[in-house]
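J.: need a structure here:
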Amino acid sequence: MSSSLRWKITLLLFITLFAGLTVAPSFTQVPAWWQKYLAPAGLKLGLDLQGGMHLVLKVDLKKAVENNLDLSAQDLKEALAAKKILVVRTNSGDTRKIILTLPNTGALETVKQTISKEFPDLDSDFQTDQGSFPRIILSLKQAKIDFINNKAVDQSLEILRNRVDQFGVAEPAIVRQGADEIVIQLPGVKDPQRALNLIGRTAQLEFKLVDDTAGLNLPQLIGQAIQAGQWQEGGSRKQLNLALQNRLPAGTEIYFEKNVDKQTRKETRAPILLKSQVLMTGDMVKGAQVGVGGNFNEPYVGLDLTGRGGVVFGQVTEKNVGKRFAIVLDEVVRSSPVIREKILGGSCQISGSFSYEEATDLAIVLRIGALPAPVEIVQNLTVGASLGQDSINKGLMSGLFGTFLVVVFMAVYYRLSGIIANLAMVLNILLLFAGLAMMGGTLTLPGIAGIILSVGMAVDSNIVIFERMREEFALGKSVRSGVDAGYAKAFWTVIDAHVTTLITALALFLFGTGPIKGFAATLSLGIIFNLFSTLFASKLFYESMQGKRKLKKLSFMLFLKNPQLDYMRIKNLTFAISGTCALIGCLAFVQIIRGQANMGVDFSGGTLLQYQSSQPFSLGEVRTALAKGDLEGVELQKVEGENRLIVKIKNSEKVVGHVSEAVTARLNTDFPNNRFVVENQSEIGSSVSDTLRSKALLSVIISLLGVVVYLGLRFDLRFGVAATLATLHDVLAVLGLVWLLNMEITLLTVTALLTLAGYSLNDTVIIFDRIRENQRKSADPENITDTLINTSTNEVLSRSIVTSLTVFLVLAALYALGGAVIHDFSFALLVGVLVGTYSSVFVASPLLTLWHRGETA
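T.: Modelled structure (predicted):
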């Protein structure tokens, strides 16, 4: 055995041992020093496997600017009042501007100097029209607005992180995304709805006086506004006040006070009129804790005020004895007690029929502070722990069974070489797990699908090499010469096939979102490690056996011996079939763009809920129950034999979070003896669905362009264009079938289509490599003839059949055992394998004859 061979074996053993040590923490307890110097925690499971929440929150930057302007205007009023200048504030109708009216022009100069010296961030426009009171139009300077926008998101992120930390979730992930979004991941969270309420609450605390104007009937005014079409039940409070602005006393606003019945716990909201002026805010609170007391021995939140807050609270209560004092939390009045006397001591309490958990969460947000602006939950993906474990079991089952089928087939068909390929495949999976662990990557259910697919591709690379060996042995070469020649001649074929698939995977990773990224990450790593295991590790097995003189003979089974099929003779027929399939796919694409296809909630926006019920239920009864509520366009599906209910509401304009609450409440109210528990929840706002659609389309375009460029450089432009057109045909054909079958089109469907593109390219490139090789040997190397294509295709036909069969076995296991989550994904790939194999022979290669240089023979 040569020294270079010893070094190669040592290197392979070291890499294998290191990978095993890195992955070990994922499956067993290891010492602390192990985790310190190797993978800190092994593989991490994604939310779809361990359960948890994935939230995308959008910070209302417009409201942040509005709040800052409002506070500045209030401070200016107080500063002018201290100088004996009284101003009246009116709303301009533009939230970016506030109007202050002066009683006369005598104080204009003082006002200008005050704004200039004490409020440098304010822009002021003074209007002194004849016959009207002087007005000051205030707005924030652009530099201040930019500062607020940047600070609001960062401040919101820090506040949300502190709230989550006090909530007690292990290993949460909270990061900024783009200009105004925050992504929160809470793995293993036990009470998703409580977490959602805690995170989504702005916690803007305000103290205002109640306006008890005699003779003002608020319910009657609101009813008149509804009849006039100026407002509708459940509409925004701001819109209601705008509709009634001329019928309310100046400087007042309508709010709604939350009341909870002590016996039934039924929640109602009653209108209440408050003074617009904010007397105190949550900034004056330094501490909050939960207590129990009162007439009904209920939980309340006790507040400790800052020094300034205590002084202000004392002054306010002293001046307003006998009046009602409203405590407003996130624009909802929680209580409105009567001020009996001046309150000193710097403390007060909020009571409002809280449960203990509600009081605890309120104390948390008040202690940490309010968000600088409201946040809107635009995406909510929640997976229950039981469903996560179910996904793990099905993912492992399908993966192990698919791998078992491939291992048995390879060992039977290629014998010793098949066993070597199986060992290389196991090494590839080990390296893939180690790579994910070292990178801190997360293993998701689509990621498992990516691993299973990479298993098929790993085997495919070895098949290419083995079929080359078969050809060399047929020429009478020795085992050593045949192995060396097989690897040498298959080298660039394997590289080209992997690079084209890697281009697709990278496009998915760079421009995809959520589950697509997880799939693309595992597929990309699988492709990279596959090159190592195929071109280095598997060859090293041969070299080590040759070094010990134990490799005497290699034999393989054979499906087809010297096929002489004339594929080009029927090219006009296949072009007609392919053209029809592509046309149906184009029609499907147009319908998708028009929104007429069966789009999943990730593209249409809306809500998808999966429930596990404690008892069997009738789908008709559930449909009748949900029809009672304000839930339009509900689609129901029952998972037979599992007591599972799937609820879909697409194109919903409702706020994310409200739909799931309404559906769950309705189910548990109408079916009190049958508990429905949310296992899986996907709520996606229209802005997110628009982004997902655009990114999915961009992924397709970028991947196809990348393939054209690469193949154009490696071969010539006509090969790149032919391969791209054939791949586009495959994508359209499968898309057309999905549309005809009215299957739901989701992000995983797009992932399947792009994976199909990668696989189809893999198959096409192998045939193109053989065409180029035979083209160089021909008398006219510039032309591509029908005979050349037939000969080249027949030479690699056995490889195409075996490769398609191995990948088909893996996908069949995924389809049969992978579970409902990836059922449509695996179906699209199963069909795609057949279409891709067909197009490599009957579409891609014939296209080369339509674009040629010189005359075709």
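J.: rest of the way, CA atoms for contacts and neighbours
T.: OK.
J.: As a check, name the ranges of all helices in the stretch 551-700 of the chain.
T.: Under the criterion DSSP state H, counting those that start in this stretch, helices of the stretch 551-700 of the chain are mapped to 571-593, 601-604, 619-627, 658-670, 686-714.
J.: Could you also give me the structure for this next sequence, so I can compare it with the first?
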Amino acid sequence: MIAPSRWKLIAVIVAVLYGVLFTLPNVLPASVRDSLPGFLPKQTLNLGLDLQGGSYLLLEVDTKALRAEKLTNLIEDTRTALREADIEFSGLGQSGGVINVRITDPGQVNAALNALRRGVGSQLQSGGRDTTINTGPDQTIRIALVEQAMQAEAGKAVDQSIEIIRRRIDALGTKEPAIQRQGVDRIVVQAPGESDPEKLKNIIGQTAKLTFQMVDDSVSAAEASQGRLPPGTELLPSDDGYAPAYLVKKRALVSGEMLTDAHQQFDQQTGQPVVAFRFNGVGARRFGDATTNNVGKRFAIILDKKVISAPVINGPILGGSGVITGNFTPESANNLAILLRAGALPAPLIPEQQSTVGAELGADAIKAGAISLGIGAAAIVVFIVLAYGMFGVFAAFALIVNVLLIFGIMSMSQATLTFPGIAGLILTLAVAIDADVLIYERIRDEAHAGRTPLAALDHGFQRALVSIIDANITSAISAVIMFAFGSGPIRGFAWTLLIGVITSVFTAVVIPQVLIGIWYRARKPKSLPIV
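T.: The predicted structure follows:
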């Protein structure tokens, strides 16, 4: 077993070259990295929030607003279903989370129930519907949301918010953001390298719900502000610079969910920044129908309950694309395009906590980590060399290759190195050298038992290997569990530890075995230097 086979020698050479090539970019200046040939690796380690500095946000998904929106949609669905069935009604509204509507003709109550059960609510995956519809006194029909449906909707909203936040941060160019659920309805966002939490909060915290709704000109905005609102309308503030508010119909013609693209550009006539958009097939058809049926009227482009533009429909718009004009700067138009491309949040996000980790704190952490890593590595090397002489030098070389492999794998995979990750690296070095100690002590025992040097080496590696693999499998299982169920610093520690476990088995066993085999073949010693 101690004879160095060709595949082991090749594996050691490849490991050393890989570790050097993929670790080297971390110590080269950016200008040198940029000038390297295209076939050479240029990736460097991604530093976590605690090392690089950045922004931290704790956000809460506003499930109350989600419920209120759901109830508002149910009211509009109820109005539409009853009107399509030619059923007269009054008193439509909600109280205490329950929608009430009174049917004028007692003989139409059953017909109204059937119409509402067909047109209001939706089917649940677990069976049944997300609403209950029952009759009450005085020809009243009561519509309520099923609590199970609301809980499922809230959970889906948190998951959807996490994905949308990730897309928005990626569009900003921030690498390796940590976005995780905390508890039932909270989300933790860590963005390394982003030093302005307010900018981050403005981008990811804006709901960005875009709708296209018709303007109602039957009543002026001034009259509507005094409470004269026609049924099915709402008065919304404006940010277009032409009117302080607009009266619009609640029913949306098209929503931002139907957008396939949005980007900032400049108007060819005015030179002002605008946001160009394009709908999918369904959105293009609805938008075309709406503009065809309402030529000469105005429609409002509404973002988060605020009118940003209210142009007049001069003719049918059938191409499925258009532009949003408004009081934009190039930056605000680009930010709006980012929000629209990423999609709207299902519910508003309430900032609970925000903080900034300065780059100087990260530099101090890196310095402290480097010092602790250097001291730990030096102490390990001194111990192993003093304890085992030439064999200790072989183990020290294997340890250096192990560090290179860890940094190389993390650089190639663009994994994030955190301060706890440095602790995991130090622990990995200790575990790796412990494997060599186990091998060497076993070799020493075999030699003391009277075996020849070659037999002692063979038996030492063979019998120690079982214990080494067993110990590393246990460590790997622990690292996987911590990575799966931990968050933030714990995941950083677990990821570094897991990579170290994989590389340690190879470097602690194969590299010393190859070097000792070469040494034994060249020297043919009568006794081993560690006896």
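J.: hmm, back to that, need the helices of the stretch 551-700 of the first structure in TSV (columns: mean neighbour count and distance to residue 554 of the first structure).
T.: As requested, the helices of the stretch 551-700 of the first structure are exported to TSV (neighbours: other Cα atoms under 10 Å; distance: least, Cα to Cα, whole Å):
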stretch	mean neighbour count	distance to residue 554 of the first structure
helix 571-593	17	38
helix 601-604	26	52
helix 619-627	14	61
helix 658-670	16	62
helix 686-714	18	33
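J.: Out of the ones you listed, which gets nearest to residue 365 of the first structure?
T.: Judged by Cα to Cα, the one of the helices of the stretch 551-700 of the first structure that comes nearest to residue 365 of the first structure is helix 658-670, at 20.8 Å.
J.: in stretch 406-420 of the second structure, what's buried?
T.: Across stretch 406-420 of the second structure, burial judged by 16 or more other Cα atoms under 10 Å covers 406-412, 414-420.
J.: one step back: save the helices of the stretch 551-700 of the first structure as CSV, and put in distance to residue 755 of the first structure too.
T.: Compiled in CSV, these are given as follows (distance: least, Cα to Cα, whole Å):
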stretch, distance to residue 755 of the first structure
helix 571-593, 17
helix 601-604, 19
helix 619-627, 36
helix 658-670, 33
helix 686-714, 10
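J.: looking at the ones you listed, which is closest to residue 277 of the first structure?
T.: With Cα to Cα as the yardstick, what comes closest out of these is helix 658-670 (30.4 Å).
J.: what span of the second structure lines up against the closest one?
T.: Structural correspondence for helix 658-670 of the first structure: none found in the second structure, per TM-score structural alignment.
J.: quick one, what contacts the alignment partner in the second structure of residue 529 of the first structure?
T.: Taking TM-score structural alignment, the alignment pairs residue 529 of the first structure with residue 503 from the second structure. Applying Cα atoms under 8 Å, 6 or more residues apart in numbering, we find residue 503 of the second structure in contact with 402, 405-406.
J.: give me that answer again for 10 Å
T.: The contact partners of residue 503 of the second structure, taken as Cα atoms under 10 Å, 6 or more residues apart in numbering, are 15, 399, 401-406, 409, 428, 432, 497.
J.: What of residue 811 of the first structure?
T.: The contact partners of residue 811 of the first structure, taken as Cα under 10 Å, 6+ apart, are 398-399, 402, 449, 452-453, 456, 805, 817-818, 825-831, 833.
J.: Equivalent analysis for residue 51 of the second structure, please.
T.: Residue 51 of the second structure touches 192-193, 357-367, 369, 416-419, counting by Cα under 10 Å, 6+ apart.
J.: which element is it on?
T.: In this structure, residue 51 of the second structure sits in helix 49-52 according to DSSP states H and E.
J.: Just give me how far that helix sits from the chain centre.
T.: 18 Å (Cα atoms, centre = their mean, to the nearest Å).
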